[in-house]
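# Sequence first, then the predicted structure, then my questions.
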Amino acid sequence: MRFAPAAAALSLALAVTASVGIAGDRVPDPRAAAMVEQGRAQLAEGNAQAAIDSFEAALAIDPGHTPVFLDLAQAARAQQLQGKAIRYYREALARDPGNLAAISGEGEALVEKGAVEKAKKNLAQLESMCGASCPETVELAATIRLGTQPRMASSEADKAAAN
């Protein structure tokens, strides 16, 4: 009897922990997967709005397909809608807190929005999760470095381009 509360708490913890890893591993509905592929092709062609429509259709078909939020975020960034992209990355992270691509993407969108200090928090989180040499960490670090470099005056940039 004394162990019943502890056993219940342990089983609840195991159930929650087990469900966290499933978010990105499940197989999406085939119709949703086809819509995602269509959206990716549209995004590659530069048609961000059509891609968003396809990604949203995929979510309507399969609301549990978390990776589509990363695609929606990419499409929003292509439209220079960093705030919307950050919202999509955060939705992906709410469903899968260990999603390295979402942490990195959110950091990149933060840099694009001008929130470099917040992006540095994402970088620190990536470094603690996967180290300094994982691709997501390297990419975000490069984006932060480029985003914090001082801008050259236009005449200096023209001289540099001429050389």
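That came through fine. Given the structure is predicted, the values throughout are model-derived calculations rather than measurements. Numbers count the residues shown, from 1 in each chain.
# C-alpha only now, for contacts and for neighbours.
Fine.
# Could you check how far S128 is from K121?
From S128 across to K121, the span is 11 Å (C-alpha to C-alpha, to the nearest Å).
# do the same with I22
26 Å.
# what do you get for I61?
Taking C-alpha to C-alpha, one finds I61 at 34 Å from K121.
# Give the closest residue to A73 in space, chain neighbours not counted.
Closest residue in space to A73, ignoring its immediate chain neighbours: A85 at 4.1 Å, by C-alpha to C-alpha, 6 or more residues apart in numbering.
# quick one: which helix or strand includes that neighbour?
Per DSSP states H and E, A85 falls inside helix 82-95.
# One more to weigh against that first structure:
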Amino acid sequence: MRYLSVAAAAAMTLLTVSTAVHGQRPDSAIDVRALALVETGRAAQAAGNLDGAIDAYESALAVDPRTRAAFIGLGEVARTRDLPGKAIRFYREALELQPDDVAALKEQGEALVQQGAVERAKTNLTKLRTVCAKRTCPEIAQLSAVIAKGPPIVTASATPVAKSEKN
């Protein structure tokens, strides 16, 4: 009689866990609606409609939060808008989903250089070389060129500053 309640609890736990695990989708199965929204975002981005692209990418992530292409698209838009810090965060999200994503590594490295973090970009270049050890990746040469060029030079504003009036 003592073991009946423990056995029943264990059976219910086993049943619940096995049902939950059985119901999960594999990581490789991204919702097709999310992929369609990513394509809509790419088209809007190519047409110069950055706000429309952001909306489509964010909608794709709402449909399926594992859509790496949406994170990469958001990062590209952020870089276009000269927001490298935000872009780095989006690329990091993509790399958390798949650490060996060559496009995300290259794009994050370029955003790091844009922000001035050249040493961190070199870390991305090392990761790219490791990932592409058995194949040819043009991303290595592209990121190497961006690192060699260095961060953009920020100059002072060309707007003249008005002198304050004397009493």
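Thanks, I have it. Remember, it's a predicted structure, so these values are computed and weren't measured experimentally.
# what's the TM-score for these two chains?
The TM-score (TM-score structural alignment, normalised by the length of structure 1) is 0.70; 128 aligned residues with a C-alpha RMSD of 2.3 Å.
# in structure 2, what residues pair with the helix holding A85 of structure 1?
The alignment of helix 82-95 of structure 1 onto structure 2 (TM-score structural alignment) covers residues 84-97.
# Which residues does the lengthiest helix in structure 1 contact?
As far as residue count goes, and with DSSP state H defining each element, the longest helix of structure 1 is helix 4-22. Residues outside helix 4-22 of structure 1 that contact it (C-alpha atoms under 8 Å, 6 or more residues apart in numbering) are R95, D96, P97.
# Among I61 and K121 of structure 1, which residue is more densely surrounded?
When neighbours are counted by other C-alpha atoms under 10 Å, I61 comes out ahead of the other of I61 of structure 1 and K121, with 17 against 13.
# How much space separates the residue positioned nearest the centre of structure 2 from A11 of structure 2?
Compute the mean C-alpha point of structure 2, and by C-alpha atoms, centre = their mean the closest residue is Y91, 2.7 Å away. Distance of Y91 of structure 2 to A11 of structure 2, given as C-alpha to C-alpha: 43 Å.
# Same check on Y57 of structure 2?
For Y57 of structure 2, the distance to A11 of structure 2 - C-alpha to C-alpha - is 43 Å.
# Neighbour count: these two, which is higher?
Y57 (28 against 12).
# For the aligned residue in structure 1 for that one, which residues are in contact?
Under the alignment (TM-score structural alignment), Y57 of structure 2 pairs with F55 of structure 1. Contacts for F55 of structure 1 (C-alpha under 8 Å, 6+ apart) come out as M35, V36, G39, V68, D71, L72.
# So which of those belong to helices?
Per DSSP H, the contacts of F55 of structure 1 map to helices at M35, V36, G39, V68, D71, L72.
# before we move on, back to that, report all helices and strands that the helix holding A85 of structure 1 contacts.
helix 68-78, helix 100-113 (3 or more C-alpha pairs under 8 Å, 6 or more residues apart in numbering; DSSP states H and E).
# and that helix, which residues are buried?
82-93, 95 (16 or more other C-alpha atoms under 10 Å).
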